[in-house]
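A.B. asks: return atomic coordinates for the entry below.
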Amino acid sequence: MSYDEQYRAKVDALGQVKVPKDVYWGAQAQRTLNNFNIAQKDLIFPQNFIRCLAIIKLSAVRANLKLNLIEPSVAHPIIQASQEIIDGKMDDQFPVPVFQTGSGTQLNMNINEVIANRANQLLGASLGSKHPVHPNDHVNKGQSSNDVIPAAMHMALYLEIHNQLEPALNFILETLTLLQERFSGLFKCGRTHLQDAAPISYAQEIEGWKGQLQLCFQAVKYSKTSLQSLALGGTAVGTGLNTHCSFAQLSCENISEVTKLKFYPSDNNFFSLSSHEPILQQSSNFKLIATSLHKIANDIRYLSSGPNAGIGELLLPVNEPGSSAIPGKVNPTQIEALTMIVSQVFGNDHCISFACSQGQLQLNAYKPVIIYNALQSCKLLAEGINSFTRHCLSGLQVNLDRSQSHLEQNLMLVTALVPAIGYDAAVKIAQYAHQHKLTIKQAAKALNIIQIDQFDSLLNLSKMINPCDK
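C.D. replies: Reported below is the predicted structural model:
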């Protein structure tokens, strides 16, 4: 096949451009590929975002059909083509990169062209004919890239949170509760400043982790509602020029029907086009989750260090060999993967924060990089939580011998004696025990500061970790 036989010549407002013969995109998407050769193989929009755009196109044409603004003979093939994209049948037709125009116009035109070409093909016309279905006049009717892209941004992130992140948070919280039950009645040495402190139960330590993640979950559930507001109907600058006054409401009703989730028109399109605080808010929540996960993962990293020369109070599941050079080594691989995800989420949040601060007059022109990073953070957190929970957290075991040994050697048990003998006398016992490598009980007996039966009563671990329980 000759070079010319591999391409079809397409004409747009700027003139002629050659498009591969067997693809569904058109001149504008091809110009994007020609002009933005920037990580085209590595940084393209995720399929869940493309599907949200297709849901918008399907919902929009149904709205226009109901408003008698488009002929049924044109609307129905657009609906079918949009549905094929939603079903994942045309995933390879959206190659435009993230780094393009800041409004996402090239991506909007990519999907307009694909739907129009597929619709025309269904009607028996050739690819690229723009007749009877036109990408702008019909597929994009009543819309602008400036309202379609932010609407898809909200939809995609809401769906990712609802379908992926929230179930992952539920999973880890349920697993932590199961661990509390498994470790019930087991005590350990508490630590502050990475130094020995008063005793604590394993269940109480896990309760602290749960509190962190419960706060994160509440923040996500509360703030995600702002993503249900869609910018449709704002068109180019928020005024709604060239769209029917009922278009936004009908489109959102159609979107809600398709997704089985509630979406509604924004009550302030000037805000929705020019600013992206709702997505920034979600990114802040992702950073909050990442911060909590890092603390939890690091706690387990420290407590499982060893097996013989570290703390070694927790035993990690043995998932794979840890070293190519040291035989028998087991490394905290799930912890390391999760904490690397944390660093990526922190970086994404920094990018999103800067990009969201750069709205200019009636438009924020950083939309593609904002949504790409937000969706990546959400996906990484959801999948990272699931992997960490399934392959690390759920398989944790307590090293009972090591925990008991550390408790017996813990000089800070002396804290329980302070109400009975005073702070200074307790210091003497702790210092004597440390100098002579004794337990607190052995030191107290040697110094004869307190009767042993009173000592035993005060150093009751169950009472020490729950002093208010009767």
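A.B. asks: every contact and neighbour count from this point should use C-alpha atoms.
C.D. replies: Will do.
A.B. asks: tell me where the chain has strands.
C.D. replies: For the chain, the strands defined by DSSP state E cover 7-12, 15-20, 187-192, 195-201, 229-230, 264-265, 314-315, 397-398.
A.B. asks: columns mean neighbour count and distance to Ser223 on top of those, output as CSV?
C.D. replies: Formatted as CSV, the strands of the chain follow (neighbours: other CA atoms under 10 Å; distance: least, CA to CA, whole Å):
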stretch, mean neighbour count, distance to Ser223
strand 7-12, 15, 42
strand 15-20, 15, 43
strand 187-192, 18, 34
strand 195-201, 18, 34
strand 229-230, 26, 12
strand 264-265, 20, 16
strand 314-315, 20, 36
strand 397-398, 18, 36
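A.B. asks: next, the structure of the following sequence, for comparison with the previous one:
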Amino acid sequence: MENFRNESDLLGTLPVPVNAYYGVQTQRAIDNFKISGQKLSSYPHLIRALAIVKKAAAKTNYELGLLEEPLYQKIAEVCDEIQFHEEFPIDMIQGGAGTSVNMNANEVIANRVLEKLGKEKGDYQYCSPNDHVNLSQSTNDAYPTSLKMALLSMNEELVEKLKKIVEAFRDKGKEFSSVIKMGRTQLQDAVPMSLGQEFEAFAATLEEDISKLNANANLFVEINMGATAIGTGLNAPVGYANLCAKNLAQLTGFSILSSPNLVEATPDTGSYVIYSSALKRLAVKLSKICNDLRLLSSGPRAGFFEINLPPMQPGSSIMPGKVNPVIPEVVNQVCYKVFGNDLTVTFAAEAGQLQLNVMEPVLSHAIMENINFLGNALDTLREKCIVGITANKDICLNMVRNSIGIVTALNPYIGYKNSTEIAKEALETGRSVYDLVLERGILSEERLNEILDPENMLKPHQPL
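C.D. replies: Below you'll find the model as predicted:
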């Protein structure tokens, strides 16, 4: 046991690795929660957010006369430099409403302060995880506040990745602006369009989600610091809530506000639900785009084959020459994971009872996992697929020329009845709409060419 030190808590004494900055309550969480295999150390945004919240709390306690300046300065110094991600080994899914996360942070900060003071780890009379680092706080306000700070930061990074893929789709829209192809509805020929219009539509639909994500993330700026256990503020001094929010705003750069009703804010998880829904909305759109990319690139001989996706790896252990659309496929799977995690958030939010929602650990894990998954998927799709897509221009144009769908463009000139008869005959005989119109003498060749000029079919225009 020479490599361990003994620490005690409510339940008794427990050995802790002698060099560990964490303490007894973290050790209990390590022992109790072997669930997901994903550790707090895997989410550095949350660790950094915990440190910032603890610094804001220490500054507030100092300004209100509850913490002496030398100890405040040491706590603040440690919070600024916290990089001990291996010292946050607890499982992300745990019981206790996040108490293990909060105490993990409290213990690491306290023991690092003790080290700076020249004291032994665990000598908590000089800096206590509970009495000093957690002063005027509870897990029930420090943990959700830290989660919100982490999500605000993670959202900024996700939005930047989203902006990049929007630009990539927009660049392809410009590149393919002259590629004429058939549009489809219900997987049937519809009317002509350009491949550029299709890719610009991908850019436009994803661009909408930038504002949605930011608007929903903005709900995280309202916090419940000072609520302590249930929102009554027991053990927090007068003025603590607003001053702590002000200090946190200065430290983070976000417009942090104290909730006007801390009793309501403490169990409330509405902001997580609506932000998770924005992530799901993005995933729905992203998955639909990947479905389209797989269809458009299907073939090469027996599919649409209108575009080529960059080949990433051999596609079969038995079929030589086969190359699969593996990047859209993996992004599809990420989106399915996001859908499931959003449902987890819904159930966890609904499960809150009375003055606290104890399911916040699984809720926080689901949302942060979704942000990470989506961010990685956006980068992968852009870098390994979108930027390398090429168009099969001749195939696209031949499909337009041979399509029944171009008869729609003739409706205003020859009437619906004539158009229907020609479409029917074209389907039955395999002949082209173009040839049948000329054969029946309905339009002159010059007039027909003018109507079916691709430029006249890709946008609204006055009748010719």
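A.B. asks: let me see the TM-score of these two.
C.D. replies: Superposed pair, TM-score by TM-score structural alignment, normalised by the length of the second structure: 0.95. Supporting alignment: 463 aligned residues with a CA RMSD of 1.8 Å.
A.B. asks: re earlier: reformat the strands of the first structure as TSV; add distance to Thr389 of the first structure.
C.D. replies: Shown next, in TSV, are the strands of the first structure (distance: least, CA to CA, whole Å):
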stretch	distance to Thr389 of the first structure
strand 7-12	50
strand 15-20	46
strand 187-192	22
strand 195-201	21
strand 229-230	33
strand 264-265	35
strand 314-315	15
strand 397-398	14
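A.B. asks: would you mind finding the match for Asn449 of the second structure in the first structure?
C.D. replies: Aligned counterpart of Asn449 of the second structure in the first structure: Asp456 (TM-score structural alignment).
A.B. asks: same question, Ala51 of the second structure
C.D. replies: By TM-score structural alignment, Ala51 of the second structure lines up with Ala54.
A.B. asks: what sits against the closest residue to that match other than its chain neighbours?
C.D. replies: In space, and not counting its chain neighbours, Ala54 of the first structure is closest to Ser82: 5.3 Å by CA to CA, 6 or more residues apart in numbering. Ser82 of the first structure makes contacts with Ala54, Ile55, Lys57, Leu58, Ile115, as judged by CA atoms under 8 Å, 6 or more residues apart in numbering.
A.B. asks: who wins on neighbours among those?
C.D. replies: The most crowded member of the contacts of Ser82 of the first structure is Ile115, carrying 31 neighbours; neighbours defined as other CA atoms under 10 Å.
A.B. asks: counterpart of that one over in the second structure?
C.D. replies: Matched by TM-score structural alignment, Ile115 of the first structure corresponds to Ile109 in the second structure.
A.B. asks: buried set for stretch 23-35 of the first structure?
C.D. replies: Within stretch 23-35 of the first structure, the residues that qualify as buried are Val23, Tyr24, Trp25, Gly26, Ala27, Gln28, Ala29, Gln30, Arg31, Thr32, Leu33, counting by 16 or more other CA atoms under 10 Å.
A.B. asks: distance of the counterpart of the last one in the second structure from Gly95 of the second structure?
C.D. replies: If I follow you right, that is Leu33 of the first structure. Using TM-score structural alignment as the criterion, Leu33 of the first structure maps onto Ile30 of the second structure. Between Ile30 of the second structure and Gly95 of the second structure the computed distance is 12 Å (CA to CA, to the nearest Å).
A.B. asks: so Met312 of the second structure is in contact with Val326, correct?
C.D. replies: Yes - here Met312 of the second structure reaches Val326: they are 7.2 Å apart, a contact under CA atoms under 8 Å.
A.B. asks: got the contact list for the spatially closest residue to Asn298 of the first structure that is not a sequence neighbour?
C.D. replies: Closest residue to Asn298 of the first structure apart from its sequence neighbours, by CA to CA, 6+ apart: Ile335 at 7.4 Å. By CA under 8 Å, 6+ apart, Ile335 of the first structure lies in contact with Ala297, Asn298, Arg301, Phe388, Cys392.
A.B. asks: I'd like those as TSV, with distance to Glu257 of the first structure and neighbour count appended.
C.D. replies: Putting these into TSV (distance: CA to CA, whole Å; neighbours: other CA atoms under 10 Å) gives the following:
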residue	distance to Glu257 of the first structure	neighbour count
Ala297	40	22
Asn298	43	16
Arg301	46	21
Phe388	35	20
Cys392	39	21
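A.B. asks: restricted to helices, list these.
C.D. replies: Cross-referencing the contacts of Ile335 of the first structure against helices under DSSP state H gives Ala297, Asn298, Arg301, Phe388.
A.B. asks: which residue in the second structure aligns with the third one?
C.D. replies: Residue pairing (TM-score structural alignment): Arg301 of the first structure is matched to Arg294 of the second structure.
A.B. asks: ok, that match - contacts?
C.D. replies: Pro325, Pro328.
A.B. asks: hang on, the earlier thing: the more surrounded of Met312 and Val326 of the second structure?
C.D. replies: It is Val326, of Met312 of the second structure and Val326, that has more neighbours when counted by other CA under 10 Å, with 20 against 13.
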